[in-house]
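K.L.:
Below: sequence and its predicted model.
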Amino acid sequence: MSTRDEHISQPVPAPTITYPAQGSTTGPATLLLGSGIPNALVQVWNIENTHSLGAGRVSAKGRWAFSISGAQPQGPHRIHAHQTYESTTSQWSDKREYEVRLRPDIDVPLVREPVEGAQVEAPPLFSGDVTRPEGFVSIFDLETGLEIARAEVDSDRQWKTPAAPLLPVGQYRISAVHNIAGETSDWGRVRTFTVAAQTGD
């Protein structure tokens, strides 16, 4: 019991913001990603603390990821984050500055499958649309930062592919980028789904 009491009495450190990167350019509804205490609630606010950009729970592996709520106006932005763990809220993180462009050179890809909150068999099938019929779409596991699927875009501006590795049973948070000739889009909306069963057993 004393170990638990000592743990609670320690101050909660501020979470870390990994993305958007300092000085980067994003779209209006970009990915927010970083690290924190497992099961803590991370909240991201503008630097003036006048509006929240979103909130999300830190995973068991210490990662948090969610898309910005709504859309940001064009121009420079400054944000910071704090996390609440066992009713104790941390200090604010270091500020993060970035630029929002409403009309980027490459639009973010739209993920249609799996739908948000779906339970799917392994390997999951990823599919969606883009605005330009060229290049390829990469799907990333936001927990590991690894690419788990890649799909060529067809002439109808659609893409489809199963996950490359066999994903274990569990919950996943993914995002996608559209790559054209070495240039990539901003991150698409975060999609959460669960691999509920393995096929072929």
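P.N.:
Good, I have the coordinates.
K.L.:
all contacts plus neighbour counts: C-alpha atoms, from now on.
P.N.:
Will do.
K.L.:
Would you enumerate the residues in contact with the nearest residue to R63 once chain neighbours are set aside?
P.N.:
Using CA to CA, 6 or more residues apart in numbering and skipping residues adjacent in sequence, the residue nearest R63 is S35, 4.5 Å away. S35 is in contact with P15, T16, I17, T18, V58, G62, R63, W64, counting by CA atoms under 8 Å, 6 or more residues apart in numbering.
K.L.:
dropping in the other structure now:
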Amino acid sequence: MSNPSSANQQPIPAPVNTLPADQAIVGSRTIFMGTGAPTAFIEVRDSKQQQSYGEGYVNKNARWVFSAKSVMLPGNYQIQTRQTLNNETSAWSAPRSFTVVVPMKIEAPEIAQPQEGEQTDASPVFSGKAYQNGGAVDLFDMNANQLLVSASVLPDGSWRTQALQPLPVGEHRISALHRVAGDVSDWALLRTFSVRVSK
């Protein structure tokens, strides 16, 4: 006799892709982002499901994000994504197309601080380098998909700022865009750090 709950269980749906946007122009180390089932394992592959471009886990807020795991050559790409949870794997998502251009008109900025895996206090300093003069660097909380803070780019290409509001304890994932005269770069490599409990 079959278990009624298992008989009525729906298959796990394919995850949703939000970045890169369909038909977007991106750099060689772009970011992949979307939504899925919390704690599920995400895979991003080409449309033939052979070449892997990145993988990671969905957080408790149902969001997943990671940088391309290797440099992508210029050209046209089509990707699909799937998720695995409790030994059940979804179907592949609908194809998503984008184009990698090298170099881009505005190169992605670099995040120097916080360093990868660093533990910080609740008001960390954010700093890094931009590769074009002028404009501003926008830092985003990628877990919440919202703007965190902006910093002006100095004449030497450096930028530096601090969180406007204390960040909650726990893991944070950030990335950045550089805006110059109406043009916008691709995303900086994802940076993960943790806010420690204050003593």
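P.N.:
The structure has been received and is ready for your questions. These figures come from a predicted structure and were not determined experimentally.
K.L.:
re the thing from before, secondary structure for the contacts of S35 of the first structure - can I get that in CSV?
P.N.:
Formatted as CSV, the contacts of S35 of the first structure follow (DSSP: H, G, I helix; E, B strand; the rest coil):
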residue, secondary structure
P15, coil
T16, strand
I17, strand
T18, strand
V58, coil
G62, coil
R63, strand
W64, strand
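K.L.:
So among the residues you listed, which ones count as buried?
P.N.:
P15, T16, I17, V58, G62, R63, W64 (16 or more other CA atoms under 10 Å).
K.L.:
Out of those, the closest to P165 of the first structure would be?
P.N.:
Relative to P165 of the first structure, the closest of those is R63; by CA to CA it sits at 20.9 Å.
K.L.:
right, and that closest one touches N39 too?
P.N.:
No - using CA atoms under 8 Å, R63 of the first structure is not in contact with N39; the gap is 9.5 Å.
K.L.:
shared neighbours, the two?
P.N.:
By CA under 8 Å, 6+ apart, no residue touches both R63 of the first structure and N39.
K.L.:
one step back: which among the contacts of S35 of the first structure gets closest to T184 of the first structure?
P.N.:
T18 (17.9 Å).
K.L.:
tell me the secondary structure for the residue lying closest to the closest one once chain neighbours are set aside?
P.N.:
Closest residue to T18 of the first structure apart from its sequence neighbours, by CA to CA, 6+ apart: G34 at 4.6 Å. Put simply, G34 of the first structure is strand when judged by three-state DSSP.
K.L.:
separation between G34 of the first structure and V177 of the first structure?
P.N.:
18 Å (CA to CA, to the nearest Å).
K.L.:
Pick out whichever of those two has more residues nearby.
P.N.:
When G34 of the first structure and V177 are compared for neighbours, V177 comes out ahead with 24 against 20, by other CA atoms under 10 Å.
K.L.:
residue contacts, the more buried one?
P.N.:
By CA under 8 Å, 6+ apart, the neighbours of V177 of the first structure are V108, P109, V137, S138, I139, T184, S185, D186, W187, G188.
K.L.:
next one: S152 of the second structure
P.N.:
S152 of the second structure touches G134, G135, A136, V137, W159, R160, counting by CA under 8 Å, 6+ apart.
K.L.:
Grab the nearest non-local neighbour of the fifth one.
P.N.:
Okay, so that is W159 of the second structure. V153 (4.9 Å).
K.L.:
my guess is that neighbour meets D138, correct?
P.N.:
No - contact between V153 of the second structure and D138 fails when scored by CA under 8 Å: they sit 10.3 Å apart.
K.L.:
which other residues reach the helix or strand hosting T84 of the second structure?
P.N.:
Here T84 of the second structure, judged by DSSP states H and E, is contained in strand 75-85. With CA under 8 Å, 6+ apart as the test, strand 75-85 of the second structure has contacts from 12, 14-17, 36-37, 39-47, 49, 89-101.
K.L.:
Superpose on the first structure and give me the mean offset of whichever helix or strand comes after that strand.
P.N.:
Next in sequence after strand 75-85 of the second structure, counting helices and strands by DSSP H and E, comes strand 88-89. Between strand 88-89 of the second structure and the aligned residues of the first structure, the post-superposition mean distance stands at 0.6 Å (mean CA distance after the TM-score superposition for the first structure).
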